[in-house]
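Enquirer: mind looking at a prediction? Sequence and model below.
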Amino acid sequence: MKPGFFLGLFLLIALNVSAQSDSTVYQPNKVNQFKLVPLPAVGSNPANGWLFGLAPSATWYMGDPRTTKMSNFVGNFLYTTKKQWIFSSRSNIFLNENKTILIGDWRYFITSQPTYGLGSSTPNEPTENPSEPGTWWGEQQMDFRLIRFYEAILKRIGDSKFYLGAGYHLDIHSKIKNFQDDEITGQLEFAHDRYNVDMGFDVNKYTVSGISFNMVMENRDNSVSPYEKNFGWVQYKINPSFLGSDQSSSLLLLDYRHYVNLSERRKRNLIALWGFGNFVVSGKVPYMNLPGIGWDMFGRSGRAYAQGRFRGESMVYSEAEWRFPLQKNKETFGGTVFVNAASFSSKTTEERLFEKFNPGYGLGLRVMINKQNRTTISADYGFGQKGNSGFYLNVNESF
């Protein structure tokens, strides 16, 4: 019932917003041509349950649109049936003539989500971890608060598609509480607490604060809904204790996306490919800061699984999606079919990367509510292993 109910609301809202935006006149020389979509948010996903609130998105130009890429912002102001508050702002801003890119990810969560232990082999149902006797393995509930401030500035190298820059990154997890349902008995230690104690971190609060060095290749024709070309991002993040981190560490992020047109006449008919890796390179990282599924910038990885369903010291993720129009001569409605897979490593369970994969697959519906800027409302249903599945309602394409 839930997916059908939300899909109906999705179509009603999207069609209404689309009808309001069809009359927009394109003015190619107008700087700061601002388009705001104050979209009501009604959706569902495995980590949050039902969500209600606002999910505004905005697109605009910081220079002449003929020489400047479109900037975009996506926000969330949500309350969920699991008594969570989610406030977030994610943005990609291109200054005049694409000379500078600003990448922002700001969040404040009063939230909860289950955690399952580390590695790709964790089961759904809670049980004792055979690799760590006395520790829970499988679903364990967790309440926490998160303050996140990520901001990076990158400068263009000459007239190329490449950018270099630096950023600051702050994560503060606090008021962390692990618990199990009343029906479950046993004096086992929670995976989060066991890991943090072994690594020398507090189990109730921890901070990761650091700087990053970034290289970006921005070659997409449109960042919110690309039809062609590619995008690459290499980020090396250093979290020294003198900047406020509980312990020093470093992480490497690799992100590459490629878009292959299947039709010159209908560029919306394409194959989208995504490869993503996140690795702890040195030092020790608190449990919730370890690479995890669904914790990429826009939270789009791992459709079919709840956010945080898999976690480990190293993560590799890949996805392929066929995107296609559903109308012969119009661009309003589109569809997608996708497959993905992730692999995680864990030193604590001695599980190696690529030893096991967690696949997912699904299909989705798209409604383009602003055809000039390609702003799109997306609804997807994903299926994973061992009964994992989820319905996802978002603004813009998944990647």
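Expert: Now that the structure is in, tell me what you want to look at.
Enquirer: every contact and neighbour count from this point should use C-alpha atoms.
Expert: Fine.
Enquirer: hmm, D105 is touching S91, no?
Expert: Yes. Between D105 and S91 there is a contact at 6.7 Å, judged by C-alpha atoms under 8 Å.
Enquirer: what is in contact with those two at once?
Expert: Overlap of the contact sets of D105 and S91 (by C-alpha atoms under 8 Å, 6 or more residues apart in numbering) is empty.
Enquirer: spatially central residue in the protein, please.
Expert: G299 (1.6 Å; C-alpha atoms, centre = their mean).
Enquirer: for that one, give me its contacts.
Expert: By C-alpha under 8 Å, 6+ apart, the residues touching G299 are Q307.
Enquirer: pretty sure it is in a helix, no?
Expert: No. In this structure, G299 is coil, not part of a helix, as judged by DSSP: H, G, I helix; E, B strand; the rest coil.
Enquirer: Q141 reaches Q180, doesn't it?
Expert: Yes. In terms of C-alpha under 8 Å, Q141 counts as a neighbour of Q180; the distance is 5.9 Å.
Enquirer: how about the helices in the chain?
Expert: For the chain, the helices defined by DSSP state H occupy 2-21, 191-199.
Enquirer: now those in JSON lines, with mean neighbour count?
Expert: Below are these laid out as JSON lines (neighbours: other C-alpha atoms under 10 Å):
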{"stretch": "helix 2-21", "mean neighbour count": "16"}
{"stretch": "helix 191-199", "mean neighbour count": "18"}
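Enquirer: what about versus this one:
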Amino acid sequence: MKKLLIFIVLFSYTQFTHAQDTVRYEPNKINNFRIVPLPAIGSNPANGWLFGVAPSATWRMGDPKTTHLSNLVGNFLYTTKRQWIFSSRSNVFLNEDKWILVGDWRYFITSQPTFGLGSSTPNEIMENPNQPGVYWGEQQMDFSWVRFYETILKRLGDSKFYLGVGYHLDIFSKVDNFVGEEIPAEFEFIHDAYNQSKGFDLEKYTISGITLNAVMENRDVAVSPYEKSFALISFKINPSFLGSDQSSSTLLLDYRHYFPLNPKRKRHLIGIWGLGNFLVSGQLPYMGLPSIGYDMFGRSGRGYAQGRFRGESMVYSEVEYRFPLQRTKDTFGGTVFVNAASFSNRDFNESLFNQLNPGYGIGLRVMINKENRTTITADYGFGQKGNSGFYLNINESF
């Protein structure tokens, strides 16, 4: 495994270096377009080891002085937990950053453990003291997931602020619950008990609607910022006439700020990340509720598996210290991080901040392209109650 990882890093480095031929800027054209069909290897607690292809593309739609670098990352992966993962996620900055197009497309045939709602759910299976006959703790779920999110944002004058609208669609199907041990005859799965109580189907459900978005984009490079900040307010409306099983609305808040500690070595910095996701009205099906690790790139909650915590409302924060490991070069770097999350469970009167779920860890960074800061990241995170995980990805966590 170590030899394979070393080969992939070296292959990626040579491919990106070869792609860095100087290209002169031409107005109204796609400039300096680069695509690299990277072999992919990754790891996280929810998927195990992932293998496949992760094509990555970068380009500019305008003058580099006034136009951010656009990027697209695809994944065609198979995991050691017998999951198939196909995705495409993109941030496209049009000429002079006048418009931004944000896309998140996915098709997963996957599985994931679920533990129940709120911040106080146990690891081991036990009867819920507030709901006789319903058991919480680790329960495995198989499901298929189709996602189509596309957002268009218009810049306000010469500012860093954007307003825009988007369409979002999530379809969960073939949902199947199981546990790998003997269970009581009266056992009822958490997912099924919740969906039945809210009037949703147990095997398939859809969330479809529009988003109203306000963005401040002030980062120097979106995939690996050294300075400045990013903010997002996204209000989602999921009406039944657009295909949602039930009408609902949610509010997503996302803020990130980066503080350089050395003006001569901007890779030496502190990054902070705050994330809030709230059910405002109506009802969402179980898998549509706010959950750890369900941000666009699945990077929140290092120290826990994706989906370990879930609830009607979620608040998450993280602080990360990033630093170079070489005196004059930026190829190798390191990081230490701490995070914390809190979730609500309205059915049992568990409010936000009744309990916090902290995590912490360390990481290694290998920058394989200095111009657009494409970086291989390897992190080990620790959570409460024996939760931990290894995370191998492309680009910084936030």
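Expert: In hand now; what should we look at? A quick note: this is a predicted structure, and the numbers were derived from the prediction, not measured.
Enquirer: need the TM-score between these chains.
Expert: With the length set by TM-score structural alignment, normalised by the length of structure 2, the two chains reach a TM-score of 0.96; 394 aligned residues with a C-alpha RMSD of 1.3 Å.
Enquirer: can you tell me what the residue nearest to the centre of structure 1 aligns to in structure 2?
Expert: Under the alignment by TM-score structural alignment, G299 of structure 1 pairs with G298 in structure 2.
Enquirer: touching stretch 377-396 of structure 1 from outside, list them.
Expert: For stretch 377-396 of structure 1, the external contacting residues (C-alpha under 8 Å, 6+ apart) are 3, 7, 10, 14, 42-46, 55, 57, 74, 124, 224-225, 303-306, 358-369, 375-376, 397.
Enquirer: please apply the same query to stretch 94-106 of structure 2.
Expert: Defining contact as C-alpha under 8 Å, 6+ apart, one finds that stretch 94-106 of structure 2 is touched by 28, 60-63, 66-68, 85-93, 145-155, 296.
Enquirer: please redo it, this time with the cut-off set to 7 Å
Expert: The contact list for stretch 94-106 of structure 2, computed with C-alpha atoms under 7 Å, 6 or more residues apart in numbering, reads 61-63, 66-68, 86-93, 146-155.
Enquirer: derive a ChimeraX selection command for the buried subset of those residues.
Expert: Selection command for ChimeraX covering only the buried members of these, criterion 16 or more other C-alpha atoms under 10 Å:
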select :61,62,63,67,68,86,87,88,89,90,91,92,93,146,147,148,149,150,151,152,153,154,155
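Enquirer: which residues of the stretch 101-250 of structure 1 fall in strands?
Expert: For the stretch 101-250 of structure 1, applying DSSP state E, counting those that start in this stretch gives strands covering 127-128, 136-137, 141-156, 162-179, 206-218, 229-239, 249-261.
Enquirer: most tightly packed of those?
Expert: Mean neighbour count (mean count of other C-alpha atoms under 10 Å) peaks for strand 136-137 among the strands of the stretch 101-250 of structure 1, with a mean of 26.
Enquirer: give the other helices and strands that it contacts.
Expert: Judged by 3 or more C-alpha pairs under 7 Å, 6 or more residues apart in numbering; DSSP states H and E, strand 136-137 of structure 1 is in contact with strand 127-128.
Enquirer: ok, average deviation of the strand it packs on from structure 2?
Expert: Here the mean offset of strand 127-128 of structure 1 against structure 2 after fitting is 0.7 Å, by mean C-alpha distance after the TM-score superposition for structure 1.
Enquirer: separation between the closest residue to F276 of structure 1 other than its chain neighbours and G158 of structure 1?
Expert: Spatially, and ignoring its direct neighbours in sequence, F276 of structure 1 is nearest to D255 (4.6 Å; C-alpha to C-alpha, 6 or more residues apart in numbering). For D255 of structure 1, the distance to G158 of structure 1 (C-alpha to C-alpha, to the nearest Å) stands at 23 Å.
Enquirer: next: V203 of structure 1.
Expert: As judged by C-alpha to C-alpha, V203 of structure 1 and G158 of structure 1 stand 47 Å apart.
Enquirer: which one of these two has more residues nearby?
Expert: Taking neighbours as other C-alpha atoms under 10 Å, V203 of structure 1 and G158 compare with V203 leading, 20 against 9.
Enquirer: that one pairs with which position in structure 2?
Expert: Under the alignment (TM-score structural alignment), V203 of structure 1 pairs with L202 of structure 2.
Enquirer: spit out the contact partners of that match.
Expert: D192, N195.
Enquirer: stretch 229-236 of structure 1 vs structure 2, average offset?
Expert: Mean for stretch 229-236 of structure 1 is 0.2 Å (mean C-alpha distance after the TM-score superposition for structure 1).
Enquirer: for H192 of structure 1, which non-adjacent residue is spatially closest?
Expert: Spatial nearest neighbour of H192 of structure 1, excluding adjacent residues (C-alpha to C-alpha, 6+ apart): Y287 at 6.1 Å.
Enquirer: Y195 of structure 1 too?
Expert: Ranked by C-alpha to C-alpha, 6+ apart and with sequence neighbours excluded, the top spatial neighbour of Y195 of structure 1 is Y287, at 6.7 Å.
Enquirer: OK, contacts around that neighbour?
Expert: For Y287 of structure 1, the contact set (C-alpha under 7 Å, 6+ apart) comprises H192, Y195, N196.
Enquirer: hmm, D202 and the last one touching each other?
Expert: Yes. Applying C-alpha atoms under 7 Å, one finds N196 of structure 1 in contact with D202, separated by 6.4 Å.
Enquirer: isn't T332 of structure 1 up against Q372?
Expert: No. Using C-alpha under 7 Å, T332 of structure 1 is not in contact with Q372, being 11.4 Å away.
Enquirer: quick one: residues contacting L78 of structure 1.
Expert: With C-alpha under 7 Å, 6+ apart, L78 of structure 1 has these contacts: L51, F52, G53, L54, W85, I86, F87.
Enquirer: tell me which of those fall in strands.
Expert: Taking DSSP state E as the definition of strands, the contacts of L78 of structure 1 contribute L51, F52, G53, L54, W85, I86, F87.
Enquirer: now, which of the residues you listed sits nearest V337 of structure 1?
Expert: Taking C-alpha to C-alpha as the measure, V337 of structure 1 sits nearest to L51 out of the ones in strands among the contacts of L78 of structure 1, at 24.3 Å.
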